[in-house]
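[1] no sequence for this one, just the structure:
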């Protein structure tokens, strides 16, 4: 089969720069190796076994998922040690047990006595064993029980009395995405570490073993200075990075491994607009950079070699139309790109942009497409 190059692809298409991805993975892996903790990568961003194989050093390595469909998919490809890092809903327990029957060691998450009681009732009724971690709120960002709350020990003791050993504690410092500097990210990493370690210490003081102490977000994982008391780290978006991460100075623009290939389909010259065939269905509605110092609109426009076009972004997006213009609205600065010209657009949020596509077009040396890797979406 003849080799394909970028210019031959029908657009919009999701492009994955293989060299950038491999470099990003090695950066995270070598950093965590220096810190002396194990790695349980999150696969919710990539949803692709070909990418996951780059993350895992052996097929026995553990992963983190955000949906049971992810657990199903990766288990079918031989990955059996899986953490489902969303608090369990009772209506998912049949699916959990089906995965257990396939040999999956699936760890569950909870953060309340209400869920604890429901899980214990189901375990008793079905005579099943469940591996459980308690989610810790380390930053007030989302869910979890605070590390100093009395409910933490109550949950742990109730689980143990019901014959469900507490496998560990887990936290995610989502507030790291709001940090204004690398120094603030380092401080958040220490806050995250201290909170989850305190939770583990309180459980152990109550006679609960709590062997796993799990933390992770891409910013805090990459900038933690030490992880004393932590046994494993989870992170996912670092594989691809995105404009939000670049806006936090967690990565450079030329570390971003995913982009959307788009084609010029028209112009509105008096407005300084170039119309592309990639709207919000291609980029997603995510405006994660809107609150950052540099608002990248719906994405940063680059040439075919991935070099940003000076101050040109997607300033607007309809379902299938993307509006490319100068970020400051300067019509006299508009580029005239002829109809048919292709560009690459860096996304605000790699997870949500990738979710719009069924595959990655893998970019090798030059502009050569070396492979098509399938991905999936849904629950």
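    All right, it came through fine. What you see is a predicted model; the values in this text were computed from it and never measured. Numbering: from 1, shown residues only.

[2] C-alpha only now, for contacts and for neighbours.
    Noted.

[3] From residue 70, how far off is the spatially most distant residue from the centre of the chain?
    Relative to the centre of the chain, the most outlying C-alpha is that of residue 270, 39.6 Å out, by Cα atoms, centre = their mean. Per Cα to Cα, to the nearest Å, residue 270 is found 47 Å from residue 70.

[4] same question, residue 324
    Taken as Cα to Cα, the span from residue 324 to residue 70 is 35 Å.

[5] Looking at these two, which is more packed in?
    residue 324 (28 against 22; other Cα atoms under 10 Å).

[6] Give me the buried positions along the strand or helix carrying that one.
    Secondary structure from DSSP states H and E places residue 324 in strand 322-326. Buried positions in strand 322-326, judged by neighbour count with 16 or more other Cα atoms under 10 Å: 322-326.

[7] Tabulate those residues (JSON lines), appending distance to residue 82.
    JSON lines is the format used below for the buried residues of strand 322-326 (distance: Cα to Cα, whole Å):
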{"residue": "322", "distance to residue 82": "38"}
{"residue": "323", "distance to residue 82": "41"}
{"residue": "324", "distance to residue 82": "41"}
{"residue": "325", "distance to residue 82": "44"}
{"residue": "326", "distance to residue 82": "45"}
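
[8] which residues in the stretch 51-200 of the chain form strands?
    Secondary structure of the stretch 51-200 of the chain (DSSP state E, counting those that start in this stretch): strands located at 63-65, 81-87, 105-110, 131-136, 166-171.

[9] With mean neighbour count and distance to residue 204 as added columns, please give those strands in a markdown table.
    Output for those, formatted as a markdown table (neighbours: other Cα atoms under 10 Å; distance: least, Cα to Cα, whole Å):
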| stretch | mean neighbour count | distance to residue 204 |
| --- | --- | --- |
| strand 63-65 | 24 | 24 |
| strand 81-87 | 21 | 22 |
| strand 105-110 | 22 | 18 |
| strand 131-136 | 26 | 13 |
| strand 166-171 | 26 | 10 |
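
[10] Next, format these as JSON lines and append distance to residue 258.
    Output for the strands of the stretch 51-200 of the chain, formatted as JSON lines (distance: least, Cα to Cα, whole Å):
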{"stretch": "strand 63-65", "distance to residue 258": "20"}
{"stretch": "strand 81-87", "distance to residue 258": "24"}
{"stretch": "strand 105-110", "distance to residue 258": "30"}
{"stretch": "strand 131-136", "distance to residue 258": "31"}
{"stretch": "strand 166-171", "distance to residue 258": "27"}
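
[11] next, the one to line up against it:
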């Protein structure tokens, strides 16, 4: 069978069409390795379930697109192209790179397919070279919003407006730290300074408060994820109290309180009826601000998400297709080890607490259970993961590996092979790359 190299054989605009014409309808056994597979029915199910649950709330929704970086999945996240969903459509996203924003907006300009009207840059990256790009993005979308978490950010924005004669105020989310200690304000005094400066400046406009409980990925049960959701909401309420103390007559109903992470979104899908559930309901009712939920990984999922207890393996839509390329009988294990062409670049070095190694191997049951025990740049070392009743997998056998962290794993691939439940290729998604 002829091999198509998507990076060499065709210019960028023709990649999808070339791959589709060659692989559509073929089995995964015909796909070169390593490659990224996405099961269409699973991603549709994950996305539909989340949207239906959100419909039962009064929350706004903002889809994070960094995990997949594709038009096709972004549309699904916002309520389009789902066979079992005909509910509310959303138009707000959050991006981790400006390239994601440029890619979506370029698509909308070129095709007239406008489904995004509101973008948040999810990194408090306020530098002059960033703002030059943001100004260009603002020309292509109705609303483009920035995150700030430092008084210096506001000074840079005001200076940039003066120097470039920008008359429209910057729309800002103030980023709060809910306990992750990665980015965001945790000190009430600093928050008060930032809020006061925004409200008193004609060049700045407060859109809302933004929280991401990244540490919720360490949850081990649905109840723990729900507790992190409550923490996110509580952080928003504390921030609103600071705002109220600074400006007593400020209309809090105009403020958006954006909360979310995949585990905390997943907690909403379970009707737990716990004490925390009651506290969440009471807190939301008492909050004057508009509550918005943001999340992204939920549409694809991975072993980290399965470790939270909110989903199971069947909810993971992504896997890496690799090949067994050598055998080492009785090495480091009574059965031995296997070499694959799936190393760090293919899988990442991320680990998950409930699964051994760097990925769970899916292979014919007759070979037993295997996991990715060690990785180097291009090499993966498999070892039996449950006792010694496994058998060496023949060289040349193609295997699927469920990754620990889909966001990092997917970033290594320039094409995604979308498969049906019979492991046949039904579509090709071409992701965006770069910053």
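    Happy to help now that I have it. Since this is a predicted model, take the numbers as computed values, not measurements.

[12] on that earlier part again, which one of the strands of the stretch 51-200 of the first structure lies nearest to residue 257 of the first structure?
    strand 63-65 (20.8 Å; Cα to Cα).

[13] I'd like to know which elements that closest one is packed against.
    strand 81-87 (3 or more Cα pairs under 8 Å, 6 or more residues apart in numbering; DSSP states H and E).

[14] all helices of the stretch 101-250 of the first structure, in order?
    Secondary structure of the stretch 101-250 of the first structure by DSSP state H, counting those that start in this stretch: the helices cover 113-126, 150-161, 182-205, 218-223, 243-247.

[15] Now for the corresponding residue of the second structure for residue 72 of the first structure, how many residues are close by?
    The alignment partner of residue 72 of the first structure in the second structure, by TM-score structural alignment, is residue 102. By other Cα under 10 Å, the residues close to residue 102 of the second structure number 18.

[16] For residue 102 of the second structure, give me its contacts.
    residue 137 (Cα atoms under 8 Å, 6 or more residues apart in numbering).

[17] where's it relative to residue 321 of the second structure, distance?
    Counting by Cα to Cα, the gap from residue 102 of the second structure to residue 321 of the second structure is 30 Å.

[18] Please name the nearest non-neighbouring residue to residue 119 of the first structure.
    The spatial neighbour of residue 119 of the first structure that comes closest, neighbours along the chain excluded (Cα to Cα, 6 or more residues apart in numbering), is residue 90 at 7.2 Å.

[19] Contacts only, for the one you found.
    Taking Cα under 8 Å, 6+ apart as the test, what residue 90 of the first structure contacts is 115, 118-119.

[20] what do you get for residue 16 of the first structure?
    Residue 16 of the first structure makes contact with 257-259, 360-363, according to Cα under 8 Å, 6+ apart.

[21] if you set the cut-off to 10 Å instead, what comes out?
    When contacts are counted by Cα atoms under 10 Å, 6 or more residues apart in numbering, residue 16 of the first structure touches 240, 256-260, 354, 359-364, 369, 371-373.

[22] now residue 361 of the second structure
    Taking Cα under 10 Å, 6+ apart as the test, what residue 361 of the second structure contacts is 319-322, 368-372, 382-385, 399-403.

[23] which bit of the first structure covers the lengthiest strand in the second structure?
    The longest strand of the second structure (DSSP state E) is strand 318-329. Aligning strand 318-329 of the second structure against the first structure (TM-score structural alignment) gives residues 258-269.

[24] list the buried ones in that stretch?
    258-267.

[25] Residue 18 of the first structure is nearest to which of the helices of the stretch 101-250 of the first structure?
    helix 243-247 (18.0 Å).

[26] Let me see the residues that make contact with that closest one.
    Helix 243-247 of the first structure is contacted from outside by 177-178, 180-181, 218-219, 237-238, 249-256, 287-296, 298-300, 346-350, using Cα under 10 Å, 6+ apart.

[27] Just the buried residues of the residues you listed.
    177, 218-219, 237-238, 250-251, 253, 255-256, 287-289, 295-296, 298-300, 346-350.

[28] contacting residues for the counterpart of residue 226 of the second structure in the first structure?
    Here residue 226 of the second structure is matched to residue 186 in the first structure, going by TM-score structural alignment. Residues near residue 186 of the first structure by Cα under 10 Å, 6+ apart: 176, 179, 192, 219-226.

[29] any idea which of those residues has the most stuff around it?
    Top of these by neighbour count (other Cα under 10 Å): residue 220, with 30 neighbours.

[30] Just give the nearest non-adjacent residue to that residue, would you?
    According to Cα to Cα, 6+ apart, the nearest residue to residue 220 of the first structure is residue 189 (4.6 Å).

[31] That neighbour contacts residue 228, doesn't it?
    No: in this structure, residue 189 of the first structure is not within contact of residue 228 by Cα atoms under 10 Å, at 11.7 Å.

[32] More neighbours: the two, which one.
    Per other Cα under 10 Å, whichever of residue 189 of the first structure and residue 228 has more neighbours is residue 189, with 28 against 13.
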